[in-house]
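# generate a structure from the sequence data that follows.
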Amino acid sequence: MFLLRPDKPETEQDEAMFDASYKLFCERIIRQRLLVNNEVLRMGQLRKAFIDMVKANEGVDASNYRQDLLKKRLAQDFPQLAFHMPTKRNVCELVFAETLSKDALVDMLPDPSGTETTQSSELSQTDSDNETGRTKCQTTHEDTRTLYTAALFLKRLLSDTPGMSCPWPPTSENVNVTESQTVVPIGLYNLLSWIIGSTEEPTLDHYVNIDDDVHLKVLSVCQDIVYLASKGRKQTPKSLALGLTVRHLTGSSRIVSLLNRLGHCASWDTVLSLDTSLAQLTLVEVSHHS
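Below you'll find the model as predicted:
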């Protein structure tokens, strides 16, 4: 029976492949482009550059070389590199020096479309940088204008929202989920529903239809915004009901005041006034029946 040295794991063999081209790749691309020039490149671009370099220097087709193996190899050899995965699924992972400032990172970002380069291993630096800069500035300006316009539209809606119209003090008939929806503008409700991905129905003609449990959460956030936008002058079913409930459960003015400062419920004075008014209303109703 022979004792044989076990073969290296397949991953180790793969990582050690194309060593000469890898060293050249690290010198020209990683050290020069990322660490010295402070560029931001995508993992797909780095893999393409590495494959091209192997083909040019060793005459070997390395198109099967996996991107995760190259990333692991780079992470081990260059701990000063940072890897960032954008939220968009169709955009490849970004690679850059961790010392890169936030402002410089924004300026150096590749084309937001996520399209991978098909150019040589040198990545056509001048043309790519110029095109990236133009696209990034245009996209950022347009996004900012769109968001700002939407914010002004919602601000106008919130300003025109009358708030609760029932007589004081509001009773259980006025402080419920159904009445909560009447103080929330359709545009605000639908926007939050779109933001969290609960619906893709593009309409402002009516409240979009979402799951009941999500509906309560969206309605809650919307009421907070209505209350905040009016600086507490427009009460909502949530601001009153939550404050009154916490007062009855805890009797703590500090907890109610804390929730009020966070924008979730009415002030302690308002809650106390509501509680007193409801008690007086109850006494009047009892005296009428007796």
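# for the rest of this, base every contact and every neighbour count on C-alpha atoms.
Noted.
# so which strand or helix has Asn260?
Assessed by DSSP states H and E, Asn260 sits inside helix 253-261.
# after that helix, which helix or strand is next? Please name it.
Following helix 253-261 toward the C-terminus (DSSP H and E): helix 268-289.
# could you also give me the structure for this second sequence? I'd like to compare it with the first:
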Amino acid sequence: MLIRFRNIHDYWFKGLLSNQKACYVRNNHGRGQQHCMCLSCIGRTNELIRPFSEASWAKFIECVEKWKSLDGLEKEVAMNFSPECQDNIGFHVKCYRRFTDKCRIAQAVTRIEKGRPRLPVPHVVEDECNDSIDKETEPPAKRSLRSATGSHSISGGKRRSVHVLPPMCLICRSVKRMNDRKTGKRIEEKLTSCETGESLLKAAEVRQDEELLVQIRGQDLVSIEVKYHKSCYRNYTRCLEKPYEKKDEADSDVMYTPSFKILCTNVIEKRIFDGGEVLRMTALKNLFVKIISDTEHYDASTYRNTAFKKRLVKKYGDRLQFIRPHFHECELVLAQTKSRSQVLNITPESESEDEIEQCMQESTASSSSEVRDIFHAAMQLHDVIQSADFVSEWPPKAEDVTLQRCQEVVPVKLFNFLAWCTGASTDFCPENYVKVSDDAQNKLLSIGQDLIYLSSKGRKTTPKHVALGMAVRHLTGSSSILGLLNGLGHCTSHSQILQHDTALAIQQLQGNGIPPGFQEGVFTTLVWDNNDFGEETLTGKGTTHNTNGIILQRMQDEVSSETQGSSTSNAMVNIAKSKQRTLTLPPSDIIEYHGKPRHGPAPPGYDCFNCCV
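Below you'll find the predicted structure:
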């Protein structure tokens, strides 16, 4: 069925739709009457009508014959089709694909074989042709449950409590994109969860943002899961930052006013204006700093040259001129009456060879005198280090490697010199140790012991070198680490550490078994127990099994002479130093024990002797 409109160039074709019986598609080409079969359209279509080719026409005729024996809307299209109008009709690509879809045809065949008729589509009249979308394939709407009442639904169908805000930026309420620093692509900026919220609440109150305050005032922002973009939060809370207060130039001019007046009177006016001298900017600024130190007793070494120059320009204006002979040289300050040529003639670059040689000799003499002073100071410190003689018992014990013992080893002059060199102290104290922090004191004592160990070529073992070597050996057991530390001069060698350990064992064997400080013949309480660490190993080996004990003795005010003699006999005896690195345990005979029947105490009134007789 053809319908004509007032515009003779508008031709429309009657086809079947999924939601209406007739669809008219406009021919935009104006090349005569063309028709298109629109099988399911729910939106406007601007697709052009294409003419049939031989292959597409043959395919279309084949599908028409198949749809005639099937059901559905495609059957109605096939029954109303007339092959005589081939030259006057065309097709939409989507409609053609839908009509010739093999899967749809196979589904229709299966549906007829199983006796399941196709559900009818309600008739809905529309004025425009729509895009083809199969409504029959849409899943049915999910049934809403009563448990979902009173909850917010967000993307993904997840349920959220009414007391929790949706996962969106609370400030901009939109999706924000940013440039990725690595790839340069536009990516979506991630949301950040609120941790405290104090700044956000203060910023909202300052801005009087009632729309935001309604949601967060009186609420715990962490529990309601407030989220925002970092950039939005930074811009929103910027109002809380302390505003930048530009310093008034008049305030900088007030600083060091008495010293500045002295400089102007004695240097600028007398030497530059009256005497015609030319001074460098750095020298003039150093004079100003020295005047401040002498008159006002302030350290103005951080006073900038730019501020000083601006102050001179503000006071004298054009009367002073500043000339830089070369870009890498300091500025020259001189009176306005001098010309640039006169300045260049008196600059250090134009001095005579004799003057230059004289300056070189003076600088060399001054530098050599400084080096000579350093040499004499080093020789004095060398004598101090060589005279540091301390008697060290062998083998060293725990009381020989304490911090107090380290202070006794390092001389006072060496310690103070290191403190002054490193800036740990600026106090002059020739007789006692200067006061430094605990952290600095430990480091200075360590450096001082390294100097003593280096000066003696390892013959004087300081507490640091003994303790560090023994601690590293017990913690790691690695001779390589000990070799590295010994090569850098931080501890004794691995061989000396083994000698020290062996000497301690020999000292224990030579004693009577009573620990130092305890007395023989006094009532003693002993408490011993095993302390096993169950480390998880693959084979069960390598676990730690210790036996710890406690010895208790009551202290007595008056001790008998016998007790005193016994107490002195159990003290550790010093042994001669040797190069023994191993120890052979003395043989010990184990007494054999043979088991016997167990016997308990006899009951009361039972004479065991008479019974046996």
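# what's the TM-score here?
Once superposed, chain against chain, the TM-score is 0.58 (TM-score structural alignment, normalised by the length of the first structure); 193 aligned residues with a Cα RMSD of 3.4 Å.
# mean distance between the helix holding Asn260 of the first structure and the second structure after superposition?
For helix 253-261 of the first structure, the mean distance to aligned residues of the second structure following superposition is 1.0 Å (mean Cα distance after the TM-score superposition for the first structure).
# which residues in the second structure does that helix align to?
The aligned range for helix 253-261 of the first structure in the second structure is 479-487, by TM-score structural alignment.
# hmm, who's touching the matching stretch?
469, 472-473, 491-494 (Cα atoms under 8 Å, 6 or more residues apart in numbering).
# what's the spacing between the nearest residue to His84 of the first structure once chain neighbours are set aside and Asn57 of the first structure?
Spatially, and ignoring its direct neighbours in sequence, His84 of the first structure is nearest to Leu94 (5.0 Å; Cα to Cα, 6 or more residues apart in numbering). Going from Leu94 of the first structure to Asn57 of the first structure by Cα to Cα, to the nearest Å gives 26 Å.
# swap in Leu24 of the first structure?
When Leu24 of the first structure is compared with Asn57 of the first structure (using Cα to Cα), they lie 9 Å apart.
# next: Glu131 of the first structure.
29 Å.
# and Thr117 of the first structure, by the same measure?
With distances taken as Cα to Cα, Thr117 of the first structure is found 20 Å from Asn57 of the first structure.
# again with Thr135 of the first structure
Distance from Thr135 of the first structure to Asn57 of the first structure, by Cα to Cα: 34 Å.
# ok, now Ile196 of the first structure?
As for Ile196 of the first structure, its distance to Asn57 of the first structure is 49 Å (criterion: Cα to Cα).
# now do Phe83 of the first structure
In terms of Cα to Cα, Phe83 of the first structure sits 27 Å off from Asn57 of the first structure.
# which one of these two is surrounded by more residues?
Phe83 (16 against 12; other Cα atoms under 10 Å).
# isn't there a helix covering the more buried one?
No - read with DSSP: H, G, I helix; E, B strand; the rest coil, Phe83 of the first structure is strand and lies in no helix.
# how about Trp268 of the first structure, what does it touch?
Contacts of Trp268 of the first structure (Cα under 8 Å, 6+ apart): 243, 253, 256-257, 260.
# the first structure: which residue goes with Thr422 of the second structure?
Residue correspondence, TM-score structural alignment: Thr422 of the second structure in this structure matches Ile196 in the first structure.
# how many residues are close by its match?
For Ile196 of the first structure, using other Cα under 10 Å, the count is 10.
# what span of the second structure lines up against the helix or strand that Asp14 of the first structure is a member of?
Assigned by DSSP H and E, Asp14 of the first structure belongs to helix 10-16. When the second structure is aligned by TM-score structural alignment, helix 10-16 of the first structure has no counterpart there.
# by contact count, what packs against that helix?
helix 67-77 (3 or more Cα pairs under 8 Å, 6 or more residues apart in numbering; DSSP states H and E).
# in the helix it packs on, what's buried?
70-71, 74 (16 or more other Cα atoms under 10 Å).
# now those in a markdown table, with distance to Tyr189 of the first structure?
As requested, the buried residues of helix 67-77 of the first structure are exported to a markdown table (distance: Cα to Cα, whole Å):
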| residue | distance to Tyr189 of the first structure |
| --- | --- |
| Leu70 | 46 |
| Lys71 | 43 |
| Leu74 | 46 |
